[in-house]
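1. sequence plus the predicted model coming up.
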Amino acid sequence: MTTADAVRRRLGLGRLLPLGEAADGAWLAEQAAETVLRSVATGVPGVAPGRLRLALVDPDAAGPPAVPPPPSALPPGPLRIEADFAAVAWEPLPVAASVLRASLFTAAENLLDLRVSEVDLLVTDVLDAGPEIAQGAPPPEVQPAAPKGPVGWAASGAPGVAHLTATLGTAVHFAPDHVRVEVATASGHRPLEVVRAVREAVTAALADGRPVSVLVTAVEA
């Protein structure tokens, strides 16, 4: 893989969002979250989702992470979903917005384990006919990485891990003060449960007390 390919993969992840609480030492790629949330939004009747982003509600109030974070990761703190959408003319806009907001809140909590406290919606168009959902560009492909060494095999065997990934360089990054593991979660498993299982397995394999952080780069449907 060339340097340019590596940069494109890294940028394709979007922001690295804090997953769970600070003590969980976990992050979720914005692109992975956006794929799940967009799928949910597309299922809301009479709504055509547009731009969708996630960010910290208050970056200045975010707390320090419990373990060294991945490069450019956001610190732990409540998140805001910002979404644009078009809606059909015969549905009252407040009703459509309310259903969409509730769907995004529920998906963020129950499917992604993200601490979302705000959902900001912007109506960009009113449609005379039912929305035609644009397919748009597919999300960047996250390539599986083969497990290597005791730590890699321990992480890949944790419940709910679909496979390891290596978007930031290697699937398992060893540093003197921590170890970082990249994974994709399997369908039917909540990301935070997978993260905790990975941390437990890797901690046991390390046996040297180094803290473990986990980056989830993909959430399989």
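-> Right, received. Where do you want to start? Residues are numbered from 1 along each chain as shown.
2. every contact and neighbour count from this point should use C-alpha atoms.
-> Noted.
3. for this protein, longest strand please?
-> Counting by DSSP state E, the longest strand found in the chain is strand 116-127.
4. on contacts alone, who are the packing partners of whichever helix or strand comes after that one?
-> Where DSSP states H and E defines the elements, the next helix or strand beyond strand 116-127 is strand 144-145. Judged by 3 or more Cα pairs under 8 Å, 6 or more residues apart in numbering; DSSP states H and E, the packing partners of strand 144-145 are strand 161-165.
5. which outside residues touch the strand it packs on?
-> 142-147, 155-156, 171, 181-187, 194, 217, 220 (Cα atoms under 8 Å, 6 or more residues apart in numbering).
6. check the gap between the closest residue to residue 112 other than its chain neighbours and residue 98 for me.
-> Computed as Cα to Cα, 6 or more residues apart in numbering, the closest residue to residue 112 that is not its neighbour in sequence is residue 191, at 6.0 Å. Noted for residue 191: a distance of 26 Å to residue 98, by Cα to Cα, to the nearest Å.
7. ok, now residue 179?
-> Applying Cα to Cα, the value for residue 179 to residue 98 is 42 Å.
8. please identify which of the two sits among more neighbours.
-> Ranked by neighbour count (other Cα atoms under 10 Å), residue 179 and residue 98 place residue 179 first, with 21 against 11.
9. hang on, that one in a strand?
-> Yes - assessed by DSSP: H, G, I helix; E, B strand; the rest coil, residue 179 belongs to a strand.
10. nearest residue to it in space, please, no chain neighbours.
-> residue 212 is the one closest to residue 179 (Cα to Cα, 6+ apart), at 4.9 Å.
11. list the contacts of that neighbour.
-> 25, 67, 178-181, 199, 202-203.
12. looking at the residues you listed, which is nearest residue 53?
-> residue 25 (22.1 Å; Cα to Cα).
13. quick one: the closest one from residue 104, how far?
-> Counting by Cα to Cα, the gap from residue 25 to residue 104 is 24 Å.
14. below is structure B, check it against A:
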Amino acid sequence: MTMGDGWATAVRDRLAPGRLLPLGSVAGAWLAERAARQVLGRAAAEVNGVAPGTVRIGAAGEATVPEPPFPVPPGGLPPGPLRIDAEFAAVAGGGPLPETAGEVRAALLAAATELGLAVTEVDLRVTDLLVEAPAPEPAGPPPGHPAPPTDDPVAVAVLRVPGVTALTNALGRPVHRTPGAVRVELAVAADHHPAEVAHAAHQAAEAAAEAGAAVTVLVMEVR
């Protein structure tokens, strides 16, 4: 992958959140695949002699997942085990490929666990052998703009949760209401665990929403 290819991929990732991935055991919370890819890509890049390529996350295997007792947002995967498919280029002479692949797999699994993703499968593909390590790619596009200020009680409550850096509007209004349901979009600080922040935000939103409303929390960015 060239520097130009990397930049184009970064731009596409910024424009498309991708699928919404269930955040482990946190009921009613999802993480944008785009945000997960960025974190996983950085983790793979820390492996010596590796240039990360495409990373995709989806449902693992063909296991039947029972219908959850809360609404799954459009584009969201139902709660269940996940699979990472990742490509990378390796520097020739940097060590045996099986060992390098093992390090990449371990780095991806560790990063996924930190994010709160229930990853059970990692499939790797070596796309190229490099003569030397590539130069660092330019920084990707800046994070999306936060949603404008609002006095919505759900928004106010969620913004008070430690680790929530902003509300976002990638999929529409930051607080989206339908009959009997409330959906909240937010960004999480990079030094916080997204699943823990999402759980706290879910509780805060439930307390501030209309009685009985089903709350969905979408973590769209990890900044």
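-> Done, it's in. This one's a predicted model, so the numbers in the text were calculated from it and none came from an experiment.
15. give me the TM-score for this pair.
-> The TM-score (TM-score structural alignment, normalised by the length of the first structure) is 0.88; 210 aligned residues with a Cα RMSD of 2.1 Å.
16. just give me the neighbour total for the aligned partner of the residue nearest to residue 112 of the first structure in the second structure.
-> Aligned counterpart of residue 191 of the first structure in the second structure: residue 194 (TM-score structural alignment). Using other Cα under 10 Å, the number of residues around residue 194 of the second structure comes to 26.
17. what ranges does the second structure have for its helices?
-> 3-15, 33-45, 97-115, 153-159, 194-208 (DSSP state H).
18. want to throw those into TSV with distance to residue 51 of the second structure?
-> Putting these into TSV (distance: least, Cα to Cα, whole Å) gives the following:
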stretch	distance to residue 51 of the second structure
helix 3-15	11
helix 33-45	6
helix 97-115	10
helix 153-159	37
helix 194-208	26
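19. hmm, back to that, more neighbours, residue 25 and residue 104 of the first structure?
-> Taking other Cα under 10 Å, residue 25 of the first structure and residue 104 do not tie; residue 25 has more neighbours (25 against 21).
20. what sits against the counterpart of residue 176 of the second structure in the first structure?
-> Residue 176 of the second structure maps onto residue 173 in the first structure, with residues paired by TM-score structural alignment. The contact partners of residue 173 of the first structure, taken as Cα under 8 Å, 6+ apart, are 179-181.
21. ok, the aligned residue in the second structure for residue 82 of the first structure to residue 130 of the second structure distance?
-> With TM-score structural alignment as the criterion, the equivalent of residue 82 of the first structure in the second structure is residue 85. Separation of residue 85 of the second structure from residue 130 of the second structure (Cα to Cα): 21 Å.
22. with residue 95 of the second structure instead?
-> 12 Å.
23. neighbour count winner among those two?
-> A direct count of neighbours by other Cα under 10 Å for residue 95 of the second structure and residue 130 places residue 130 higher, at 16 against 12.
24. gap between that one and residue 167 of the second structure?
-> From residue 130 of the second structure to residue 167 of the second structure the distance is 41 Å (Cα to Cα).
25. residue 24 of the second structure is nearest to which of the helices of the second structure?
-> helix 194-208 (7.4 Å).
26. and that closest one, how far from the first structure on average?
-> Aligned to the first structure and superposed, helix 194-208 of the second structure gives a mean residue distance of 1.1 Å (mean Cα distance after the TM-score superposition for the first structure).
27. what comes into contact with that helix?
-> Here helix 194-208 of the second structure makes contact (Cα under 8 Å, 6+ apart) with 23-24, 26-29, 115-116, 153-155, 157-158, 161-164, 188, 213-219, 222.
28. and it with helix 97-115, angle?
-> 20 degrees (axes from the mean of the first three to the mean of the last three Cα atoms, to 10 degrees).
29. buried sites along helix 194-208 of the second structure?
-> Within helix 194-208 of the second structure, the residues that count as buried by 16 or more other Cα atoms under 10 Å are 194-208.
30. quick one: that helix to chain centroid distance?
-> 17 Å (Cα atoms, centre = their mean, to the nearest Å).
31. same check, this time on stretch 126-139 of the second structure
-> Relative to its parent chain, stretch 126-139 of the second structure has a centroid offset of 24 Å by Cα atoms, centre = their mean.
32. how about it: buried residues?
-> 126, 129-130, 133-134.
33. repeat that for stretch 79-96 of the second structure.
-> When burial is assessed from 16+ other Cα under 10 Å, stretch 79-96 of the second structure yields the following buried residues: 79-84, 86-92, 94.
34. quick one: end-to-end distance for it.
-> 36 Å.
35. neighbours of residue 180 of the first structure, how many?
-> By other Cα under 10 Å, neighbour count at residue 180 of the first structure equals 23.
36. ok, now which ones touch it?
-> Residues near residue 180 of the first structure by Cα under 8 Å, 6+ apart: 70, 172-174, 212-215.
37. in a markdown table, list these along with distance to residue 42 of the first structure.
-> Below are the contacts of residue 180 of the first structure laid out as a markdown table (distance: Cα to Cα, whole Å):
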| residue | distance to residue 42 of the first structure |
| --- | --- |
| 70 | 31 |
| 172 | 35 |
| 173 | 36 |
| 174 | 40 |
| 212 | 36 |
| 213 | 32 |
| 214 | 29 |
| 215 | 26 |
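38. which one of those residues is nearest to residue 31 of the first structure?
-> Using Cα to Cα, those come closest to residue 31 of the first structure at residue 215, 12.5 Å.
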